[in-house]
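> sequence first, then the predicted structure, then my questions.
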Amino acid sequence: MKRFFGLLMALTIAAGSSAVSAAELPAIHSETYVVMDAASGQVLLERGAHNRMYPASITKILTSALALEHLRETGGSLDDKHTMTYEATHSIDRGSTHIALTEEEVVTVRDLLYTTMIESANDSANGLAEYTAGTLDAFPELMNRKAAELGAVDSHFVNSSGLHDPEHYTSAYDMALITKWALGIDGFRDVFGATEYTVPVTNKQPKERNVGTHHHMLVESKYYYEGTTGGKLGWTPEARHTLVTLAERNGLELICVVMRSTSQYEKYEDAAALLDACFADYSSCEIQTAQYAREAIPVYDGEARVGEVSILSETLAFARPATVAKADIKGELIAPERYEKGAEIAPKLRFTDREGRQLAELPLAWEYQEAPLPAVPAAAQTEEPSSASTFPLSPLEIALVVFALLIGALFLIRERNLRKRRKQRKERAARLAAGVIDVAPEFQRRPERRLPAPAQQSTASRRQRENSPRRRYPRGRGG
């Protein structure tokens, strides 16, 4: 009986702690918030997502990601050395969070990254800014340029740390967008999810410095949240409490941002409630793009085809509502039949449910290839090839043409020789008639033999002919 009641109580507790859906979402204390699918960028829940707010130290997500991007682009290493300047160490309020870095202290990029993200050290953030941009003044330009590239239009940054400035602001949506980008940079997830770090002895500090996270959802605590893999929190009197949390369950990875929470612990409660609702209402859905991609899309410069765009095969993931079966999802390629040279190339794949409601719209990976042959105007593509094109006859046809030309040449030579001979004969005959040429005796014409006239024949011959016997035939014979 005790085992029965114990099992019943365990089931009751488990049921009471299960995730709630958005329909059962409790009151959220933070002024603005957003939950974004880390894979697709879908916004699953939000309130005031585009309201401009002061971010405080969640600014350091952008600072650290830019430093890592710079390190990879320049071929650097986490072990690269950086010497702290007077400006980096003395431009922050000593009452703000720091690890007591001093002027001309030499530390590694790894030291700066981990202490910036875990301890939220403002002097370390300044060190990263100098490492990345050369000076503190140059770094905000990089921050704002990256924000614009990502589409974070409600943001403007003036420092690397997030210390208050009226012109330093962002929004819950922009911070989720920036975090989504940062997660794709090599090494960022390591520092984003780290909970402790030790700074070794330096040229200015003879002792090690140990730091540990203040994000209670990442470590064992009353507010620990299962599946949390990273996060950053911030606070200033003007911004109040801000929090970015990354959590994953069953393949679905979510970014939760809450801003301007009035209580130190309300931000954890709000983030947990929002994540619970989204994990209850959504699951990860993977789609192969090859089944939706069509043939290469031509690119034209006027009427000349100059290249083509090919859609690359890849696996895309997005958050599928629990109420929509995977079999009911329809994908549609959003791209023109042809691109004009210089136009933006941004093919997308749009997913809808059975009723046509949009679930997600994801950008597709593509590559451009120039036309392998000289550009041919579209209007001339059906015309006959020009004389500069490949010879159109086959080897047999070429042999027949050569044979016909040879016969024709022989015929012309024969006619020429015949004309020459006829001309020579005419010229010879004319000279003979004029007596210009003596003919050899053997070639001279013999005189004609003349018979004697009948009156002049001899009497003996006539008498001999008369006395010659004549043959007579009997009458009646004959045929």
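Ah, there it is.
> rest of the way, CA atoms for contacts and neighbours
Noted.
> next secondary structure after the longest helix seen in the chain?
Longest among the helix segments of the chain by residue count, using DSSP state H, is helix 395-433. Proceeding C-terminally, helix 395-433 gives way to helix 459-466 as the next helix or strand, assigned by DSSP states H and E.
> tell me what that following helix is packed against?
Packed against helix 459-466, as judged by 3 or more C-alpha pairs under 8 Å, 6 or more residues apart in numbering; DSSP states H and E, are no other helices or strands.
> for the chain, what spans make up the helices?
Secondary structure of the chain (DSSP H): helices at 2-16, 60-73, 86-90, 109-118, 122-133, 139-150, 172-182, 188-192, 266-281, 395-433, 459-466.
> most tightly packed of those helices?
Per-stretch averages of neighbours, counted by mean count of other C-alpha atoms under 10 Å, single out helix 122-133 among the helices of the chain, with a mean of 27.
> mind listing residues that contact it?
With C-alpha atoms under 8 Å, 6 or more residues apart in numbering as the contact definition, helix 122-133 has outside contacts at 60, 63-64, 66-67, 70-71, 82, 84, 88-89, 92, 96-101, 109, 112-113, 115-116, 135-136, 139, 142, 160-161.
> and the spatially closest residue to R52 that is not a sequence neighbour, how far from A152?
When the adjacent residues along the chain are set aside, R52 lies closest to S171, with 4.9 Å between them (C-alpha to C-alpha, 6 or more residues apart in numbering). S171 sits at a distance of 8 Å from A152 (criterion: C-alpha to C-alpha, to the nearest Å).
> between the two, which is the more surrounded one?
Just comparing S171 and A152: by other C-alpha atoms under 10 Å the higher neighbour count belongs to S171, 27 against 21.
> another one to put next to it:
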Amino acid sequence: MTVFGKKISAALASLLLTLTALWGFAGFAVFADPEETTESTEPAVTTVEDDGIVTAAERKTDLLNEVHEDAPQISAASYVLYDANSGSILLGNEYDVQKEPASMTKVMTVLLALERLEPDTVVTITPEMAAKIKEIPGDYVKLSLQEGEEITVKDLVYCAVLKSANDCSLALGMYMGGTEEAFCDIMNAKASEIGCLNTHFSSSFGFSKPDNVTTPYDMALILNEAITNTNYTEIAKTLNYTINATNKYSSVREISNANKFVNTTQYGYEYYIGGKTGFTNTAGYTLCAAAKKNNRTLVGCVFNAADANIRYSDLIKLFEYGFSTFATVEITESEFAPLIEEARVQMDDLLSDTNLYVSEQRIVLDPYITTTSSRAQLGSTNRIDLSEAVIDTSAEQQTLEIPLCKAYSDKTYLIGTMVVVIEKKAGVVEINPEKKTNLTNVRSVLITFAVLSGLILLLVIVLLIFRARIIKRRRDEVTKRANML
């Protein structure tokens, strides 16, 4: 190959490399005209199969799909460990299977009482209440409320939580609902409100009924609601409580907390912030509890535990594993500020030659995500995915929802959106309303530039060849004339 041929080959190779590089860089596409672009744009964050993007809905159970070989062995038939900050289920078995909660039912009754009633309100035990109390089986725990007895809401609540007094929980329910059946309707409405999809209460205190059911996950939601929005924690952690004298009892009554997280050293847990035990012959031993450490709140529930004690050790193992193996990361708008500013500048530039402008911009972020501690320790990067953002220049108003992601070494979480509202400028008349301004993406611009550059390069090469031939012809003519002389 001649030297000149080598130069041409090198030039063509350079052009090919330039096109390849520009194509790869343009993968971060921003806008495409929906009528003029038919090929799909390669996203800044790839598909779920390629890069493991986890959406907000998928995060609830995503960690359950990972293998945790060192996870604790739990004896309870059904259980769940729930991260209250992020809404993720960390560990679980049959966590969505309906089962009888027994006295854990009282968490919902007390939650409603704390929301709806003043603690100093005096409740009078009506004949209807007294008749229903007599129907409670003899082996169920009771305070022995009497017909006509006057007792405060506060005393009833403490007895329901600490002593698990079934008559106190029934009295609260009937006071709020008029009848227990009506109150159960209130309980079920509240359960639906907080996201419980598999819960149906037919008892205000946890009577053993086949249709008084919930799940470990739903029970975690109910307890979390109680500890978050009421003073349930203060009540549940109380060791001893004094019931004031009533018109039926002339002296005070002392009760102690029956929960071993509070009243024992063996099962005492320093991070415990509230819970409730339960037991019936059909439900077995049940327990729900919440724990808080370093501003992280975990909620655990076990159903059908083997005995009264093992349910405590089961939950302690779940809590310890949850706090050590998983990390809950707070998401703040400030960490996305540079990316958002860059995207906004790019968007404004693209709209500068149109009759459109950004009328509103806001950020919607999930407050927390939970992942494994090992993954979190390796660090993460934030991404803004502009690949699917499409502007229709004929629309009067349009809203773009641009995904915001947090990417770890092996997994990417979708954690929010950048919401952008684009409108037409007032008083601007379109010359051709049928024509859409082609806000081509970065890839199209760069490829066009590369092609034009390549054509210019080839033209220069052709001109150089033509010039070289002319020079050679002239030299040959000069040589021929010299020889003739």
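That came through fine. Remember, predicted model here, so these are calculated numbers, not experimental data.
> TM-score of the superposition?
Here the superposed chains carry a TM-score of 0.61, computed using TM-score structural alignment, normalised by the length of structure 1; 331 aligned residues with a C-alpha RMSD of 3.7 Å.
> flag every buried residue along stretch 232-241 of structure 1.
Neighbour counts over stretch 232-241 of structure 1 (16 or more other C-alpha atoms under 10 Å) mark 232-236, 239-241 as buried.
> which residues of structure 2 does that stretch align to?
Applying TM-score structural alignment, one finds that stretch 232-241 of structure 1 aligns to the residue range 276-285 of structure 2.
> next: stretch 154-162 of structure 1.
With TM-score structural alignment as the criterion, stretch 154-162 of structure 1 aligns to 198-206.
> ok, and what's touching that stretch?
96-98, 101-106, 109, 166-167, 169-170, 173, 180-181, 183-185, 187-188, 191, 209, 211-215, 218.
> possible to save the helices of structure 1 as a markdown table with distance to S30 of structure 1?
What follows is those, written out as a markdown table (distance: least, C-alpha to C-alpha, whole Å):
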| stretch | distance to S30 of structure 1 |
| --- | --- |
| helix 2-16 | 24 |
| helix 60-73 | 20 |
| helix 86-90 | 33 |
| helix 109-118 | 22 |
| helix 122-133 | 25 |
| helix 139-150 | 24 |
| helix 172-182 | 11 |
| helix 188-192 | 22 |
| helix 266-281 | 7 |
| helix 395-433 | 83 |
| helix 459-466 | 166 |
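> what's the closest of the ones you listed to P26 of structure 1?
With C-alpha to C-alpha as the measure, helix 266-281 is the member of those nearest P26 of structure 1 (7.1 Å).
> for the closest one, give me the average deviation versus structure 2.
Compared with structure 2 after fitting, helix 266-281 of structure 1 deviates on average by 1.3 Å (mean C-alpha distance after the TM-score superposition for structure 1).
> and that helix, what does it pack against?
Helix 266-281 of structure 1 is packed against strand 32-37, strand 43-47, strand 240-249, strand 252-261, with contacts defined by 3+ C-alpha pairs under 8 Å, 6+ apart.
> which bit of structure 2 covers the second one?
Using TM-score structural alignment, strand 43-47 of structure 1 corresponds to residues 89-93 of structure 2.
> ok now the strand or helix carrying T61 of structure 2, how far from the chain's centre?
With the criterion set as DSSP H and E, the secondary-structure element containing T61 of structure 2 is helix 56-62. On the basis of C-alpha atoms, centre = their mean, to the nearest Å, helix 56-62 of structure 2 sits 6 Å off its chain's mean C-alpha point.
> can you name the residues in contact with it?
Under the contact criterion C-alpha under 8 Å, 6+ apart, helix 56-62 of structure 2 has outside partners 54, 87-90, 369, 413-415.
> closest to E118 of structure 2 among the residues you listed?
Looking at the contacts of helix 56-62 of structure 2 and their distance to E118 of structure 2, the nearest is G87, at 30.5 Å (C-alpha to C-alpha).
> for burial, what's the neighbour tally of that closest one?
Residues contacting G87 of structure 2 under the criterion other C-alpha under 10 Å number 18.
> equivalent analysis for F449 of structure 2, please.
F449 of structure 2, neighbours per other C-alpha under 10 Å, totals 14.
> how close does it get to A10 of structure 2?
If you go by C-alpha to C-alpha, the gap between F449 of structure 2 and A10 of structure 2 works out to 20 Å.
> do the same with S444 of structure 2
Plainly put, S444 of structure 2 is 25 Å away from A10 of structure 2 if you go by C-alpha to C-alpha.
> so which of those two has more stuff around it?
The neighbour count for S444 of structure 2 versus A10, taken as other C-alpha under 10 Å, is higher for S444 (17 against 12).
> for the more buried one, helix, strand, or coil?
Using DSSP: H, G, I helix; E, B strand; the rest coil, the structure places S444 of structure 2 in helix.
> rewinding a little: among the helices of structure 1, which comes closest to D328 of structure 1?
Once C-alpha to C-alpha is applied to those, the stretch that comes out nearest is helix 266-281, at 16.7 Å.
> show residues contacting the closest one.
Applying C-alpha under 8 Å, 6+ apart, the contact partners of helix 266-281 of structure 1 are 19-22, 24-26, 28-30, 35, 44-45, 216-217, 223, 225, 241-243, 245, 247, 249, 252, 254, 256-258, 261, 321-323.
> over in structure 2, find the residue span it aligns onto.
The alignment places helix 266-281 of structure 1 over residues 310-325 of structure 2 (TM-score structural alignment).
> next: stretch 99-108 of structure 1.
Counting by TM-score structural alignment, stretch 99-108 of structure 1 sits on residues 143-152 of structure 2.
> which residue is the nearest non-sequential neighbour of L71 of structure 1?
In this structure, L71 of structure 1 finds its nearest non-sequential neighbour in S77, 6.5 Å apart by C-alpha to C-alpha, 6+ apart.
> give me the element R467 of structure 2 is part of.
Under the assignment given by DSSP H and E, the secondary-structure element containing R467 of structure 2 is helix 442-484.
> re the thing from before, what residues are up against the residue mapped onto the residue nearest to R52 of structure 1 from structure 2?
Applying TM-score structural alignment, one finds that S171 of structure 1 aligns to T215 in structure 2. By C-alpha under 8 Å, 6+ apart, the contact set of T215 of structure 2 is 95-99, 101, 198-199.
> in structure 1, what residue corresponds to A236 of structure 2?
With TM-score structural alignment as the criterion, A236 of structure 2 matches F192.
> check contacts around that match.
Remark: with contacts taken as C-alpha under 8 Å, 6+ apart, F192 of structure 1 is in contact with 117-118, 229-232.
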